[in-house]
Each structure stands twice: as C-alpha cells, then as structure tokens.
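Chemist: Predicted model and sequence follow; I will ask about them next.
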Amino acid sequence: MTTTTLPVTVAATRRAQPARADELQAWAATLCQTAARFPGHLRSDVRRRRTGDTAHVTVSLTFATATAASAWEASPERADLLARGELLTDGAPVTAALIPGTPPPPRWRTSLIVWAGLFPFALVLNAAAGPALAAMPLLPRTLLTTALLVPLAVYVGIPLVSRLLGSRAR
C-alpha cells in the first residue's frame, strides 16, 4: 500500500491593538521568516484586513507534512514569537488547519443545516407578522423578510445547528 504525504497549511488571524497594526504586520513577517528556516516549510503568506478602525492580520504557513508543521508548532522560536505577538493584539487568535484532500461536507448535509437554521426563524416571522406582511406588496415584503431572516440564519441558526450536529453525518 502506498501512502501519499500531503502539505498542511496552518492559518491564524489576530486583531491588532489600536494603532499597532503596522507593528503586528512586521511581527507577522518576522514569524514567516523564522518559519521559513524550518525543515519542510513550503510557503508563507501575510494578509492585512482593515474594518473601520480595526486591523486584522492573517498569517498562513504551509509545511510539506504534518510532522514538519508539528515541529514548527512545538519550537521555542515559535513560542517566543507568539509571546511577543500577544503584546500587539487584542483577543484570542482564530486558527485553522487546512489539510488538502479533506473533502468538504456533502451538499445534502449543507442544505439540511441551512434549512434547519432558517426554518425556525421563518416560522416565527410568519406566525408573528404574517397578517401585516400579507398586506405589503411582494417586492418590499420579500426584501424585508429576507433582510431579517438571512442574518438570523447566518449568525444564529446555522452555527447553532452546526454545533448540534458536530461532525456526525459526514
């Protein structure tokens, strides 16, 4: 039996403290340069996103194997850099490990999660405001209901259903 080793990408996003976005971006560049010296390092990427007065910096590191990525994550160099990065950021990092070849969930599961996250809000809206909505012309009624239902489903319903289902039914 032949096994194939796939690269592993680890990404983390940090929110910069006010007026420290440039320092955080410089720190991220140093982190990438340090990671590049580790065996198995393939590439690094730093992206900066600004929303109003808040800046977020995302660092992505790709290693040839999970073992190489683990060696970087266990290194004292990384620990030292993370400690220095803490001084520049607010909140906990948002991290993800992206392993190529991991299939997305089946479409039927995604459809079920979206429906289950949307249905309760649609039911309550129609029960509570049905008569008032029925009096409205179709276009404004549709604009209003979708403007209410989509954010509720995306920010409340779908995450809740996803947590309840966990990784089952994959």
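Modeler: That came in fine, so what should we check first? Numbers count the residues shown, from 1 in each chain.

Chemist: use CA for all of it now, contacts and neighbours both
Modeler: Noted.

Chemist: residues near residue 141, how many?
Modeler: 15 (other C-alpha atoms under 10 Å).

Chemist: Leaving out the residues flanking it, which one is nearest to it?
Modeler: Nearest residue to residue 141, sequence neighbours excluded (C-alpha to C-alpha, 6 or more residues apart in numbering): residue 133, at 6.1 Å.

Chemist: again with residue 5
Modeler: Once flanking residues are discounted, residue 5 sits nearest to residue 65: 6.3 Å by C-alpha to C-alpha, 6+ apart.

Chemist: so that neighbour sits right up against residue 8, yeah?
Modeler: Yes - Residue 65 lies in contact with residue 8 (C-alpha atoms under 8 Å); the separation is 5.9 Å.

Chemist: Surely residue 19 forms part of a strand?
Modeler: No - using DSSP: H, G, I helix; E, B strand; the rest coil, the secondary structure at residue 19 is coil, not a strand.

Chemist: Residue 141 versus that one, what's the distance?
Modeler: Here the criterion is C-alpha to C-alpha, to the nearest Å. By it, residue 19 lies 44 Å from residue 141.

Chemist: go on, residue 58?
Modeler: 40 Å.

Chemist: how close does residue 63 get to residue 39?
Modeler: Applying C-alpha to C-alpha to residue 63 and residue 39 gives a distance of 8 Å.

Chemist: just checking, next helix/strand downstream of the longest helix seen in the chain?
Modeler: Counting by DSSP state H, the longest helix found in the chain is helix 107-134. Downstream of helix 107-134, the next assigned helix or strand under DSSP states H and E is helix 138-152.

Chemist: next, the one to line up against it:
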Amino acid sequence: MPTQAGVIAIARRVRPGCEADFEAAIRGVSLAASTFPGYVGSEVFYPPTRRGEWQLILRFDTPAHRQEWENSPICQGWIARADALTEPPQVSRVNGLEAWFALPELPYTAPPPQWKTMVVSAVGLYPIILVLPTLLRPATNGLPIWLATLVNISIMMPLMTWMIMPQVTRLFKPWLYPGTTNQALRNNKKYEKSDVAP
C-alpha cells in the first residue's frame, strides 16, 4: 500500500474504569487527524477483554505529513489526554524500505530481520531488472546511459513499491513473520475492528 510509508501505530493499555473515556479520546484523535494534509484514514482495534491492548492506526500519504500531525499542538493535546487514561504507549512508525514489508493484516508487527528483507527484496528485484530494460530498450536505445538508467528506475521503483513487493511479501509472509502470522489471524477473530476514516 502506498500509504504505509506514513503509518503510525499506537498500542495502549487503558487504566481500569477509563475505557469509555479512552474510546471517546481515540475517536477524537482520528477526527482531528482527518483535518490534516495527507490524512488517508484510521482504524481502531478493540481488545477482546477490557484489560487488553487497544490499537490505533493512523495513515498519512507521506512521512512528512505524518510528522506534521505528530508535531502539531492538536496532536500533543490528544496525547496528553490519552496519557492520563492509559499506561505508557508502544509506538511504531514505518519509513523507507520497511514499508515494502508492511502488511495491513499485521498492522502492529516489527519489520523482519534485515537479512530476510534483503533476500525477499532480491527475489522481487531480479525479474524486474532482468525484463524491464529489455522491454524499454526500443524507447531508450538512443539515450545516454545515465538517462536510460533514470527511465528504468523511474518505472521500476513504482512497480516494486505498489505491485511487486506487496505480492512477494505476502508470498513469503510465513517465513518473514514466523508464528506472528497465526497469532495475528487469531487476534483478528477476537478483535472488533472499527473503520473511522472520514
């Protein structure tokens, strides 16, 4: 998903008796975030028990827009309100090539080890590097090598980001996220998911 580079995932455990206030707070956060540039949507994952972990996913189209929201006085005010109702949060952010390995069905999962991402990236890159220059050769044959390379990369990177890597990551999901995949599937059956996108 192109929005993954601007995702922030927040997990909190609510203090006993504060659940209703916290639910109102996270809906307020989502509504406030929706007024900021680059906002794409948000999701709330409710815990199976009142003492469980609540998760809020906010999606922006770029890391810069995400950071603009996080640095705003409005966001800081909501954070202060949430802090009064919860234990210290766990926060994760996705930037750069880590976004290639982010899956919507595993919204709060650490990236795989770098050596695994290197192997899977090579699997995705190899056919593109092998085939794309040949396909583009009629259009780039008369161009300087630096310009022909730029054309190849300009087409290759969007293909990798939005078409190739999401499919390759799903193909290798059991290997990239061993154990976590089954746990996430079990959690998805327990959690009530609320889409609070505008």
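Modeler: Arrived safely. Remember, it's a predicted structure, so these values are computed and weren't measured experimentally.

Chemist: What TM-score do the two superposed chains give?
Modeler: Superposed pair, TM-score by TM-score structural alignment, normalised by the length of the first structure: 0.54. Supporting alignment: 105 aligned residues with a C-alpha RMSD of 2.7 Å.

Chemist: what distance separates whichever helix or strand residue 90 of the first structure is part of from the centre of its chain?
Modeler: Assigned by DSSP H and E, residue 90 of the first structure belongs to strand 89-98. Computed by C-alpha atoms, centre = their mean, to the nearest Å, the chain-centroid distance of strand 89-98 of the first structure equals 9 Å.

Chemist: re earlier: so what's the residue nearest to residue 5 of the first structure up against?
Modeler: Contact analysis of residue 65 of the first structure by C-alpha atoms under 8 Å, 6 or more residues apart in numbering lists 5-8, 40.

Chemist: hmm, which of these are the buried ones?
Modeler: 7-8, 40 (16 or more other C-alpha atoms under 10 Å).

Chemist: can you list contacts of stretch 67-79 of the first structure?
Modeler: Contact with stretch 67-79 of the first structure is made by 8, 10, 31, 34-35, 38-41, 62-63, as judged by C-alpha under 8 Å, 6+ apart.

Chemist: which residue numbers in the first structure go with stretch 75-83 of the second structure?
Modeler: Here stretch 75-83 of the second structure aligns to the first structure at residues 78-86, judged by TM-score structural alignment.

Chemist: how big's the offset between that stretch and the second structure?
Modeler: Compared with the second structure after the fit, stretch 78-86 of the first structure shows a mean deviation of 0.6 Å (mean C-alpha distance after the TM-score superposition for the first structure).

Chemist: May I see the contacts of stretch 67-79 of the first structure organised as TSV, with distance to residue 145 of the first structure added?
Modeler: Listed next are these as TSV, based on distance: C-alpha to C-alpha, whole Å:
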residue	distance to residue 145 of the first structure
8	42
10	39
31	46
34	51
35	49
38	53
39	54
40	51
41	49
62	43
63	46
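
Chemist: Let's see the PyMOL selection covering just the buried ones among those.
Modeler: A single PyMOL command suffices to select whichever of those are buried according to 16+ other C-alpha under 10 Å:
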select buried, resi 8+10+31+35+40+41+62+63
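
Chemist: Which one of the contacts of stretch 67-79 of the first structure is nearest to residue 115 of the first structure?
Modeler: residue 10 (31.0 Å; C-alpha to C-alpha).

Chemist: if I pick the closest one, what's in contact with it?
Modeler: Contacts of residue 10 of the first structure by C-alpha under 8 Å, 6+ apart are 60-62, 69, 95-98.

Chemist: now it, what's its secondary structure?
Modeler: strand.

Chemist: what's around the closest residue to it other than its chain neighbours, how many residues?
Modeler: The spatial neighbour of residue 10 of the first structure that comes closest, neighbours along the chain excluded (C-alpha to C-alpha, 6+ apart), is residue 97 at 4.4 Å. When neighbours are defined as other C-alpha under 10 Å, residue 97 of the first structure has 15 of them.

Chemist: Counterpart of residue 97 of the first structure over in the second structure?
Modeler: In the second structure, residue 97 of the first structure lands on residue 93 (TM-score structural alignment).

Chemist: go on, residue 47 of the first structure?
Modeler: Counting by TM-score structural alignment, residue 47 of the first structure corresponds to residue 45 in the second structure.

Chemist: Its match: neighbouring residues, count only.
Modeler: 20.

Chemist: measure it to residue 21 of the second structure for me?
Modeler: Taken as C-alpha to C-alpha, the span from residue 45 of the second structure to residue 21 of the second structure is 16 Å.

Chemist: cool, residue 78 of the second structure as well?
Modeler: For residue 78 of the second structure, the distance to residue 21 of the second structure - C-alpha to C-alpha - is 12 Å.
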